[in-house]
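S.K.: sequence and predicted structure are below.
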Amino acid sequence: MPAHVVVLGAGFGGLEVTSTLVDELGSDVAVTLIDRTDGFVFGFSKLDVMFGKATPEHVFHRYDDIVRAGVSFVQADVTEIDAVARRVSTTSGQIEADYLVLALGADYDVSRTHGLAEVGHEFYSEAGAFALHDELAAFRGGDVVIGVTAGPFKCPPAPSETALLVDELLRERGIRDDSTISLVMPFPRPIPPSPDASAALLETFAERGIAWYPETGVRALDPQLRRARLGDGSTLPFDLYLGVPVHRAPSVLVESGLTVEGWVPVDSATLETPWPGVFAIGDCAAVGTPRAGVFAERQGATAARRIAARIRQGITDASYDGRGTCYIEFGGGEVGIVEVSFFDGRPSGSLEGPSLALAADKREFGASRIKRWFGRDWTPLPS
């Protein structure tokens, strides 16, 4: 009888756990992958759709297309988790596991920022990003504010990328001189662990006239005055507000008693929670690294190898190293690559690029993951 591993959440982490387990164990494991949605979209693909480089259909990968032996996909909402019994209740029924992996990501609390739902646009969810394609297509210039409410938030480079891509879009339309772009972020620099990447971004912001407001967040939007109120009490006018909403752990994790100070506690090296046989990875887990897909993927591989070793009744030295590679869009087709490390003493990161050549590296990154997880060929940007 194969061991049964239940994976809650089919993002970067959940997909990598699933693939690694099958690679390691073959027919000795049965994996049930559960997600409330019916498909996967890369974070960078959301920006591709926003700015008209790809269609929603092109960047959407259906979970039903996962055809690996031993893997079953269930589309359902998770309603309760008993970590002691490793039992999960869902809208499709109850499921018991020999091993349980929590990879449910982070949810967005748009209501926490007054006025965001009424006069702003969040661009972190698929629905929000996809809807912004038409909004950006119709925009005729004015004051643009890209605002982060508070940390932690997913994919730290994304707000900077958005500011640069908005600048590029407005220049292509010949309306950049009639517009302003402001970026508000609660960090002292755009990419805190990488001084090199931050310096390159700040230099590019200065060259392109993008106003930078560090170490503060957007607290509220005034629907009547159309002004964003910042944490320091100042305000910024906006005709178009693109916001990163407050992030929080999914309510089912909180209500099931699995969070401490808002997130699931884990051993950062092993990804094990206080409950035997239960692992947590990615955005929902308090690992100590940024909430981004590349980190969740690496965490998923580690968790899977540790589970595989237990199923084989062996030992493993698999350990999460806190490293990751992030791609940053600078506009004009140029991409930079940041290599970051969080567990080797003080967090640090180095920058390569930006350049046109590195865009091919980013495309290969996306194509290789879809080949591995879904077993098919795909190019991030259609020709």
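M.R.: Great, that's in hand.
S.K.: CA only for contacts and neighbour counts going forward, please
M.R.: Fine.
S.K.: how about the strands in the stretch 101-250 of the chain?
M.R.: In the stretch 101-250 of the chain, the segments counted as strands under DSSP state E, counting those that start in this stretch are 107-109, 121-122, 143-148, 180-184, 210-213, 218-222, 227-230, 235-237, 240-244, 246-248.
S.K.: A further structure is provided below for comparison with the first:
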Amino acid sequence: MKSRVLILGAGFGGMELATLLSEALGEKADVTVIDKRDRFVFGYSRIDVMFGKTTLDEVGLSYASFIKPGIRLVKETITSIDAEAKRVTTDGGTYEADYLVIALGADYDMEATPGLTAHGNEFYSDEGADRLRTLLPGFTGGPIVVGICGFPYKCPPGPSECALTLHHYLTERGIREDCDITFVSPLSSPMPASAEMAQALMNSFEEFGIRLLRQRTVVRLEPSMAVLDDGTELPFSLFLGVPKHQPPKVVIESGLTEDDWVPIDLPTLETRFTDVYAIGDMAATGLPKSGTFAESAARSVSTSILAKLSGANVERNTGTGTCIVEYGDGRVSYAELDFLTGPKLEAIYHPPSIAGKTFKQGFDDTRRDRWFNR
């Protein structure tokens, strides 16, 4: 059979899928990866950028270093997707495939929350984190709101990491007593998939004087005021927000979305179009939007493609992944989650510790080596 594979997006899912196909097929692989960016950044690195511990240049990994047999990675902007024909048009040309995998992640809809751009800050994008790196050192005190503007969003523990790290950052600067921190979340707990992790986070919030407002969403920002969906008004001197997420515009325009996201067959990740798959943050999986879950989805899709090419065994989507929480004081906790291999969710929780930091570094090192030979 023909083996032209086209992967849209070089995030966790796209990188892992391309690597798996290269490992299985070598030079016989015919895989093209398209991404408009020139570098990969681990999402959790943005917290370190935001608080001045590093820079985007230091954490960015150039796609020029992604060199695998049978793989071609091109830097182009996708302008249209024809899922039925498995044809993709970019600013550099047109691509046709036998297998199309859409792994473009989620974008941020800043306009969905009026006033967010004018009066607040977001810390989920590279640009937002870098802007805060220069803004935060000049902050001298006042009420702070860490607010989530929509659900679902990427990395469920990310806003908790922000609030915790912010506490330690302000403490080190000697201005914590001059600042109130309120964390607004639409969820019933900071980490619904792991009750133990959620309780540990809430205990830390209480210990550090961080006010948690659950099952609330920020719907509007006014000058120095955040308005919640229940009408609550929270004054702020600094707003740190998680914007509402949505699939990239080109995916929405392709007709692939339904009820805001791309519907898939959860065990196979296949869309309603044959041999067209969606993995990662834009897919309607019901699972956490996190890089490791995109990786497990990539493993399933790789076996599906390889089965059609060479008769290999198909591995159904396991729905497994790891959520890592940086506490901002050198400690890290993490939960290993398994949603689909058993009759119910299994969660193994590892409390915050210095050893957790070692685990996180190993997670980072493994992927740097696997994808970028670093």
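M.R.: Yes, it's here. None of the values given here were measured: they were computed from a predicted structure.
S.K.: would you turn the strands of the stretch 101-250 of the first structure into TSV with distance to residue 315 of the first structure and mean neighbour count?
M.R.: Converted to TSV, those look like this (distance: least, C-alpha to C-alpha, whole Å; neighbours: other C-alpha atoms under 10 Å):
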stretch	distance to residue 315 of the first structure	mean neighbour count
strand 107-109	35	16
strand 121-122	45	22
strand 143-148	43	24
strand 180-184	47	22
strand 210-213	49	18
strand 218-222	48	22
strand 227-230	51	21
strand 235-237	56	17
strand 240-244	42	24
strand 246-248	35	19
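S.K.: which among these is found nearest to residue 374 of the first structure?
M.R.: Among the strands of the stretch 101-250 of the first structure, the nearest to residue 374 of the first structure by C-alpha to C-alpha is strand 107-109 (24.7 Å).
S.K.: which other residues reach that closest one?
M.R.: Outside strand 107-109 of the first structure, the residues that touch it by C-alpha atoms under 8 Å, 6 or more residues apart in numbering are 245-250.
S.K.: list just the nearest of the residues you listed to residue 302 of the first structure.
M.R.: Closest to residue 302 of the first structure, out of all of those and judged by C-alpha to C-alpha, is residue 249, at 21.7 Å.
S.K.: now do the contacts for that closest one.
M.R.: Residue 249 of the first structure is in contact with 105-107, 262-263, 283-284, counting by C-alpha under 8 Å, 6+ apart.
S.K.: again with residue 319 of the second structure
M.R.: 287, 293, 296-297, 338-341.
S.K.: which of these show up in the first structure as well?
M.R.: Counting by both residues aligned by TM-score structural alignment, their matches' C-alpha atoms under 8 Å, the first structure reproduces these contacts from those: 287, 293, 338-340.
S.K.: so how do I select the buried members of the contacts of residue 319 of the second structure in PyMOL?
M.R.: Listed next is the PyMOL selection for buried residues among the contacts of residue 319 of the second structure, using 16 or more other C-alpha atoms under 10 Å:
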select buried, resi 287+293+296+297+338+339+340
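S.K.: just to revisit the earlier point, what is the nearest of the contacts of residue 249 of the first structure to residue 349 of the first structure?
M.R.: Closest to residue 349 of the first structure, out of all of the contacts of residue 249 of the first structure and judged by C-alpha to C-alpha, is residue 283, at 20.2 Å.
S.K.: using CSV, lay out the contacts of residue 319 of the second structure together with secondary structure and distance to residue 11 of the second structure.
M.R.: Formatted as CSV, the contacts of residue 319 of the second structure follow (DSSP: H, G, I helix; E, B strand; the rest coil; distance: C-alpha to C-alpha, whole Å):
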residue, secondary structure, distance to residue 11 of the second structure
287, coil, 17
293, helix, 12
296, helix, 13
297, helix, 12
338, strand, 21
339, coil, 22
340, coil, 23
341, coil, 24
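S.K.: using a markdown table, lay out the contacts of residue 319 of the second structure together with distance to residue 135 of the second structure.
M.R.: Shown next, in a markdown table, are those (distance: C-alpha to C-alpha, whole Å):
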| residue | distance to residue 135 of the second structure |
| --- | --- |
| 287 | 34 |
| 293 | 33 |
| 296 | 37 |
| 297 | 37 |
| 338 | 39 |
| 339 | 39 |
| 340 | 42 |
| 341 | 45 |
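S.K.: still on that earlier bit, now, the most widely separated pair of the kept ones among the contacts of residue 319 of the second structure?
M.R.: Greatest spacing in these, by C-alpha to C-alpha: 293 and 340 (11.3 Å).
S.K.: as a check, name the ranges of all helices in the first structure.
M.R.: 12-25, 43-50, 56-59, 116-119, 126-138, 158-173, 195-208, 251-255, 293-311, 357-374 (DSSP state H).
S.K.: the last one vs the second structure, average distance?
M.R.: With both structures laid over each other, helix 357-374 of the first structure and its partner residues in the second structure are 0.7 Å apart on average (mean C-alpha distance after the TM-score superposition for the first structure).
S.K.: in the second structure, point out the residues matching that helix.
M.R.: Under TM-score structural alignment, helix 357-374 of the first structure corresponds to residues 355-372 of the second structure.
S.K.: distance of the nearest residue to residue 158 of the first structure once chain neighbours are set aside from residue 52 of the first structure?
M.R.: Setting aside the residues directly before and after it, residue 158 of the first structure is nearest to residue 328 in space (C-alpha to C-alpha, 6 or more residues apart in numbering), at 7.7 Å. The gap separating residue 328 of the first structure from residue 52 of the first structure is 18 Å, by C-alpha to C-alpha, to the nearest Å.
S.K.: who has more neighbours, the two?
M.R.: The neighbour comparison of residue 328 of the first structure against residue 52 (other C-alpha atoms under 10 Å) goes to residue 328, with 24 against 16.
S.K.: how about the more buried one, what's its match in the second structure?
M.R.: Residue 328 of the first structure maps onto residue 325 in the second structure when the alignment is built from TM-score structural alignment.
S.K.: for its match, list the residues it contacts.
M.R.: Contact analysis of residue 325 of the second structure by C-alpha under 8 Å, 6+ apart lists 157-158, 160-161, 332-334.
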